[in-house]
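Visitor: The sequence isn't on hand, but the structure is:
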């Protein structure tokens, strides 16, 4: 599962470590059953991810 998330992050032009760190930090503040919109913002293709998660190179 972690490998799949890492590869998906890389395919979406993200730095895997920064992305996973960001997602884990955000998820600890969510409720046990978060709203769909809150989860959509954490997906690797979301435009709302911070710049430090993004790589300069996109595959």
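Guide: Structure received. The structure displayed is predicted, hence computed values, not measured ones.
Visitor: From here on, just use CA atoms for contacts and neighbour counts.
Guide: Fine.
Visitor: which parts of the helix or strand containing residue 22 are buried?
Guide: According to DSSP states H and E, residue 22 maps onto helix 16-27. By neighbour count on 16 or more other Cα atoms under 10 Å, the buried set for helix 16-27 is 16, 18-20, 22-23.
Visitor: Included below, for side-by-side comparison, is a second structure:
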């Protein structure tokens, strides 16, 4: 999926994280590692994630 620069996308994601300390506010910044062919990439995007604690 391509998203033009400085535009929003309609993609939602689900992630499982391990909380190792106190949570204050939202998680900010998203970092992705992926491979395309033989090349590896790392991409950092601006984002804000709300964390809900408790059973799924």
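Guide: Yep, that arrived. None of the values given here were measured: they were computed from a predicted structure.
Visitor: Need the TM-score from the superposition.
Guide: The TM-score (TM-score structural alignment, normalised by the length of structure 2) is 0.21; 30 aligned residues with a Cα RMSD of 4.5 Å.
Visitor: With respect to residue 7 of structure 1, which of the buried residues of helix 16-27 of structure 1 is nearest?
Guide: Nearest to residue 7 of structure 1 among the buried residues of helix 16-27 of structure 1 is residue 16, at 7.9 Å by Cα to Cα.
Visitor: Compute the distance between that closest one and residue 36 of structure 1, please.
Guide: 23 Å (Cα to Cα, to the nearest Å).
Visitor: Next: residue 20 of structure 1.
Guide: Counting by Cα to Cα, the gap from residue 20 of structure 1 to residue 36 of structure 1 is 19 Å.
Visitor: Just name the closest of the buried residues of helix 16-27 of structure 1 to residue 9 of structure 1, please.
Guide: Closest approach to residue 9 of structure 1 among these (Cα to Cα): residue 16, at 5.7 Å.
Visitor: Quick check: that closest one touching residue 3?
Guide: No - the criterion here is Cα atoms under 8 Å, and residue 16 of structure 1 misses it with residue 3 at 10.0 Å.
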